[in-house]
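J.: Next one to model:
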Amino acid sequence: MFELPVDLSKARILVTNDDGIHAQGLKILEAIARSLTDDVWVVAPEMEQSAASHSLTINRPLRLRKLDEKRFTVDGTPTDCVLLAVNHVMKDDRPTLVLSGVNQGSNIGEDVTYSGTIAAAMEATLLGVPAIAMSQHYENGSPIDWSAAEAWGADVIRKAVTVAWPKNVLLNVNFPSCKADKVNGVQVVRHGKRKIGDELLERVDPRGKPYIWIGTLRGEADVAPDTDIHVVFSGGISVTPVFLDLTHTPTLQTLRQAFV
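T.: From the prediction side, this is the model:
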């Protein structure tokens, strides 16, 4: 049952991610969740699954390993983790809210189509559980400053769940790369355009075989003030509602005319 608003004091929160069970961002999100409720569960991948997108493991069995009373790991994708958590581990008392992250690196613009962090929130949403994905931006080559997520995360969640959003919608939250006291507020904005893949690095391995490594360079085509890209790069926290109905409704009638 997709129920919003949420009374966090009585909430059962599932925490997951795509960076793996040992990731620093997961520890931070656990702490945030525990500041909101006493009932926190963790089901996360054994290994890093960055850019796994909404992939589901169907060609081999999955192994679920119990680490503690409410802490599990899965040798699969973030989607696998949420599916097993909601329909198996917590099937007798499903989560009230799913939190995914805090991802090591922002998920803005087209990043959402590749992100395992977003995919975990997507799977929760499809299973009828409200979900929020959270990511911490950082500059390549610089240490990650998690202070914005640590200081602002709980408050963003508290405010987000005071209102209802449709059952096919998840929230995507991104924190800027700056000290917590330098954050330039929270803005609800649309996604911009920021396509990865413009940097392909061609190299030769020690055995003399060529390979290509997809780099981090992104072409930025839409960084208007009302986009997540602009907000995060300007030191603000972006909140974007993501709609899972991928049908482009305006084109339906155009295509129907073509197939008369």
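
J.: contacts, neighbours, all on C-alpha from now
T.: Noted.

J.: secondary structure element for Ser53?
T.: Assessed by DSSP states H and E, Ser53 sits outside every helix and strand.

J.: one more to line up against the first:
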Amino acid sequence: MHFLITNDDGIGAHGINALIEAARELGEVTVVAPDRHLSGCGHQTTTDRPLTATQVRPGEFAVDGTPADCVRVAVLKLVPKIDWVLSGINEGGNLGVDVYMSGTVAAAREAMLLGLPAIALSQYRKRGHAADWKRSTRWAIETISQLIRMQPPEHAFWNVNFPDGELLKEPDTLQCLLEPHPLPIAFDERDGSFVYRSNYHERPRADGSDVDCCFSGNIAITRVPHYRYLPK
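T.: Reported below is the predicted structural model:
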């Protein structure tokens, strides 16, 4: 089993190191990740300039592009055989409508568009709480193992969110739907400018959604489809 690993927090992030450690328990690993922090970049791609991939360690490359760029370069040029693409582990949740803004999720979506099974993984944490990356690694090993034993979803990818680390019990792993409600957002006016404001941790949560599942202390697994084919 050969895993391609990427993220949107940059190749030096704690989360990608946790995911590399998890994936190496399950197979061979090649890392192709952005050379900088690009959280929230969505599904941007670079087509107006050359991209450079710099080998930072054996089997690990830093690309001066977005997460989606990293997947494209890896699949088309750097890695001859890939079985699964893993993106993350993002520092912060990627739940509900976050899947449209997240570079972590976009990398998994790009892999799916290129015909590869993919999993995006994120570590939700409450404000002021530190991520326990050792625990995230353990959860990643268990969750990835579970998903690769299943039939890869057709025209879709998996989005996984781990709960906040300060738990009283081990989490259950639940398959759920994306939260349908948008984030509550507002803007404060300061010196003639508009400053974004939102409370992520008090966002709406429909019963059984990925937000409800994750905020309740469980591992949320969501199948994210790309589109539906029209009948011939």
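
J.: Enumerate every residue touching the aligned partner of Met47 of the first structure in the second structure.
T.: Aligning on TM-score structural alignment places Met47 of the first structure opposite Arg36 in the second structure. Listed by CA atoms under 8 Å, 6 or more residues apart in numbering, the contact set of Arg36 of the second structure reads Asp9, Gly10, Ile11, Asp64.

J.: Just say helix, strand or coil for Ser238 of the first structure.
T.: Following DSSP: H, G, I helix; E, B strand; the rest coil, we place Ser238 of the first structure in the strand state.

J.: measure it to Leu126 of the first structure for me?
T.: Distance, Ser238 of the first structure to Leu126 of the first structure, using CA to CA, to the nearest Å: 23 Å.

J.: Pick out whichever of the two has more residues nearby.
T.: Neighbours per residue (other CA atoms under 10 Å) separate Ser238 of the first structure from Leu126, with Ser238 holding more: 28 against 18.

J.: wait, doesn't that one sit right on Asn184?
T.: No - counting by CA atoms under 8 Å, Ser238 of the first structure does not reach Asn184; the two are 10.2 Å apart.

J.: who touches the longest helix seen in the first structure?
T.: Secondary structure of the first structure per DSSP state H: the longest helix is helix 147-160. Contact with helix 147-160 of the first structure is made by 8, 28-29, 32-33, 35-36, 102, 132, 135-136, 175-181, 183, as judged by CA under 8 Å, 6+ apart.

J.: For Arg94 of the first structure, grab the count of nearby residues.
T.: The number of residues near Arg94 of the first structure, taken as other CA under 10 Å, comes to 18.

J.: which residues sit in contact with the aligned residue in the second structure for it?
T.: With TM-score structural alignment defining the correspondence, Arg94 of the first structure maps onto Lys81 in the second structure. Going by CA under 8 Å, 6+ apart, Lys81 of the second structure touches His2, Val75.

J.: Could you look up the SS state of Lys81 of the second structure?
T.: Applying three-state DSSP: Lys81 of the second structure is coil.

J.: Look up how far Leu116 of the second structure lies from it.
T.: From Lys81 of the second structure to Leu116 of the second structure the distance is 11 Å (CA to CA).

J.: which one is Val186 of the first structure nearest to, not counting chain neighbours?
T.: Setting aside the residues directly before and after it, Val186 of the first structure is nearest to Ile237 in space (CA to CA, 6 or more residues apart in numbering), at 4.6 Å.

J.: ok, that neighbour touching Ala180?
T.: No - Ile237 of the first structure is not in contact with Ala180 according to CA under 8 Å; the separation is 10.6 Å.

J.: mind listing the helices for the stretch 51-200 of the first structure?
T.: 78-84, 116-126, 147-160 (DSSP state H, counting those that start in this stretch).

J.: State the three-state secondary structure for Val32 of the second structure.
T.: strand.

J.: ok now do the closest residue to it other than its chain neighbours, which residues does it touch?
T.: Nearest non-adjacent residue to Val32 of the second structure, counting by CA to CA, 6+ apart: Phe61, 4.7 Å away. Neighbour list for Phe61 of the second structure: Val31, Val32, Ala33, Ala53, Thr54, Gln55 [criterion: CA under 8 Å, 6+ apart].

J.: repeat that with 6 Å
T.: Phe61 of the second structure makes contact with Val32, Ala53, Thr54, Gln55, according to CA atoms under 6 Å, 6 or more residues apart in numbering.

J.: how far away is the counterpart of it in the first structure from Ala258 of the first structure?
T.: Structural alignment (TM-score structural alignment) places Phe61 of the second structure against Phe72 in the first structure. Here Phe72 of the first structure is placed at a distance of 51 Å from Ala258 of the first structure (CA to CA).
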